[in-house]
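Peer 1: Let me see the structure of the following:
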Amino acid sequence: MTSRFTIDEKALLTKFQSGDRLAFDKIFTLYHSSLVFFANRLLLNIGMEISKDIVLDIFLKLYDRREGFETLSNIKAFLYISVRNSCIKVIDKEKVHQKRFDLYTKNFDEFERNVLDIIIQTEVYTELYHAIDLLPEQYRLIMSKIVNGETAKEISEELGIPVSTINTQKSRAISLLKKSLSGAGIALLMIYS
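Peer 2: Next comes the predicted model:
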């Protein structure tokens, strides 16, 4: 003997498999609110809107695969398993975001100090380069090369000037720079002395 529910289920499933919109709506109505509740419980505090979006996406997948289901139980299992898997993906993404945020906040003070140090260093270098630009031409040329990391010997070979002349002009340039630089600029200048 066949029950009325079995006949209705078979008819609903047949219509659903053929793409009938009313059959899809009935299946949607049958499971939607339960799946949203399920997703929301799995996601804890992430948000109801995300739960609803997940469920809608799963129903779209269900519709695309409608021909492969033989019973409503298969559909129900597919829906719950798919929602669970999607929730796990969302939770994993949230964990990654949380780790990044935690790392950022943990290192924020250090990062801010580094940024401030770099700003100060940049300002001091700017002051030094501006002061070097105001030097007489030969001093400016020598100090620019020194600040860029060249040695007196390299500058001597490049310009065809004795090393002693390079060192003398460097000393005179430093003496002139000391008069025009702030304390921080002078401290930086001492690195090149």
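Peer 1: Please count neighbours and contacts with C-alpha atoms only from this point.
Peer 2: Fine.
Peer 1: Within the helices and strands, which one has Glu112?
Peer 2: helix 72-133 (DSSP states H and E).
Peer 1: Give me the helices and strands touching that helix, please.
Peer 2: In this structure, helix 72-133 makes packing contacts with helix 21-43, helix 48-64, helix 137-147, helix 163-180, helix 183-191, judged by 3 or more C-alpha pairs under 8 Å, 6 or more residues apart in numbering; DSSP states H and E.
Peer 1: quick one, it and helix 163-180 angle?
Peer 2: Between helix 72-133 and helix 163-180, the angle formed by their directions is 100 degrees, by axes from the mean of the first three to the mean of the last three C-alpha atoms, to 10 degrees.
Peer 1: that older thread, between the helices and strands packed on helix 72-133, which gets nearest to Lys99?
Peer 2: Ranking the helices and strands packed on helix 72-133 by distance to Lys99, with C-alpha to C-alpha as the measure, places helix 21-43 first at 17.2 Å.
Peer 1: Show me what that closest one is packed up against.
Peer 2: Contacts of helix 21-43 with other secondary structure elements, assessed using 3+ C-alpha pairs under 8 Å, 6+ apart, are made with helix 4-17, helix 48-64, helix 72-133.
Peer 1: this one next, for a side-by-side:
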Amino acid sequence: METTPDISPKSLSEEEATWLHLWQTDQSKFMEVVFKRFYVPLGRTVNRMLNDQDATEDIVQEVFIKIWNNRENLQFNFSIKAYLYRSAINSALNYLEKSKKTVTLESDSMPEPSHSDVEETFNLKEVETHIQDALNNLPPACKAIFVLSRYEDMSYREIAESLQLSPKTIENQMGKALKLMRDYLSIYVRNMMVLLF
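Peer 2: Below is the predicted model of the structure:
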């Protein structure tokens, strides 16, 4: 029987308590409610990690399929949200490992902007692209933690619970992620400064 780590029922939010009650009384309704609540946020998180819509859809659907297929043996003894995020992120990390989608950080991979591109340099879409490139260059664990913190607005405690890591590990990984992203984006900023001055 697959179980999740114990957590005191008092520490569950009202929403979590409702889901837990549904799981125990009407698993079909539970799946419907939880699917509607988490399909899009899980997809957003996984897609930011993989940057591959097809793989994202497969992974998120598989998370829900596994819950349904294991419903006879699965017991939720803690946060359902944490369980879903942990399952989705672990699957995404496994996918990255199998497909070797990690890209090495190379400073010469940044194109040198020309003077005619000054206006375009400030294009929001371009900035977003550089941020996504920096995100894609993070190690998978750092990337997962960064996405949960910055895009899903999860606290370090929530991330630690979801990934079954200590809050200190989350803090250290976020520090590492921020440093790597700053280093990567500093190349872009230096190129912009050359254009401006």
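Peer 1: TM-score of the superposed pair?
Peer 2: In this superposition the chains share a TM-score of 0.40, using TM-score structural alignment, normalised by the length of the first structure; 90 aligned residues with a C-alpha RMSD of 2.9 Å.
Peer 1: neighbours of Val194 of the second structure, just the number please.
Peer 2: Val194 of the second structure has 12 neighbours, counted by other C-alpha atoms under 10 Å.
Peer 1: can you tell me the helix or strand for it?
Peer 2: Taking DSSP H and E as the definition, Val194 of the second structure sits inside helix 167-196.
Peer 1: Packing partners of that helix?
Peer 2: When contacts are defined as 3+ C-alpha pairs under 8 Å, 6+ apart, helix 167-196 of the second structure packs onto helix 118-121, helix 124-136, helix 140-146, helix 156-163.
Peer 1: Which positions in it come out as buried?
Peer 2: 167, 170-171, 173-174, 176-178, 180-181, 184-185, 187-188, 191-192, 195 (16 or more other C-alpha atoms under 10 Å).
Peer 1: Val34 of the second structure reaches Leu20, doesn't it?
Peer 2: No: with contact defined as C-alpha atoms under 8 Å, Val34 of the second structure does not count as touching Leu20 (10.5 Å).
Peer 1: related to what we said a few turns ago, deepest of the helices and strands packed on helix 167-196 of the second structure, which one?
Peer 2: Among those, ranked by average contacts under mean count of other C-alpha atoms under 10 Å, first place goes to helix 140-146 (a mean of 23).
Peer 1: on that earlier part again, between the helices and strands packed on helix 72-133 of the first structure, which one is nearest to Phe108 of the first structure?
Peer 2: helix 183-191 (25.9 Å).
Peer 1: one step back: between Val34 and Leu20 of the second structure, who's got more neighbours?
Peer 2: More crowded of Val34 of the second structure and Leu20, by other C-alpha under 10 Å: Leu20, with 22 against 17.
Peer 1: name the element the more buried one belongs to?
Peer 2: Leu20 of the second structure belongs to helix 14-25 when assigned by DSSP H and E.
Peer 1: what's the following helix or strand after that helix?
Peer 2: Towards the C-terminus, the helix or strand next in line after helix 14-25 of the second structure, according to DSSP H and E, is helix 27-50.
Peer 1: list the helices and strands that next one packs on?
Peer 2: helix 14-25, helix 53-69, helix 80-99, helix 140-146.
Peer 1: in it, what counts as buried?
Peer 2: Counting neighbours by 16+ other C-alpha under 10 Å, one finds that the buried residues in helix 27-50 of the second structure are 27, 30-31, 34, 38-39, 42-50.
Peer 1: ok, and what's touching stretch 23-33 of the second structure?
Peer 2: Under the criterion C-alpha atoms under 8 Å, 6 or more residues apart in numbering, residues Trp19, Leu22, Phe64, Trp68, Arg71 lie in contact with stretch 23-33 of the second structure.
Peer 1: same thing but at 7 Å, please
Peer 2: Contact partners of stretch 23-33 of the second structure, identified using C-alpha atoms under 7 Å, 6 or more residues apart in numbering, comprise Trp19, Leu22.
Peer 1: same deal with stretch 89-107 of the first structure?
Peer 2: Contacts to stretch 89-107 of the first structure, defined as C-alpha under 7 Å, 6+ apart, come from residues Leu43.
Peer 1: For the residue lying closest to Leu185 of the second structure once chain neighbours are set aside, give me its contacts.
Peer 2: Spatially, and ignoring its direct neighbours in sequence, Leu185 of the second structure is nearest to Ala134 (6.7 Å; C-alpha to C-alpha, 6 or more residues apart in numbering). When contacts are counted by C-alpha under 7 Å, 6+ apart, Ala134 of the second structure touches Met181, Tyr184, Leu185.
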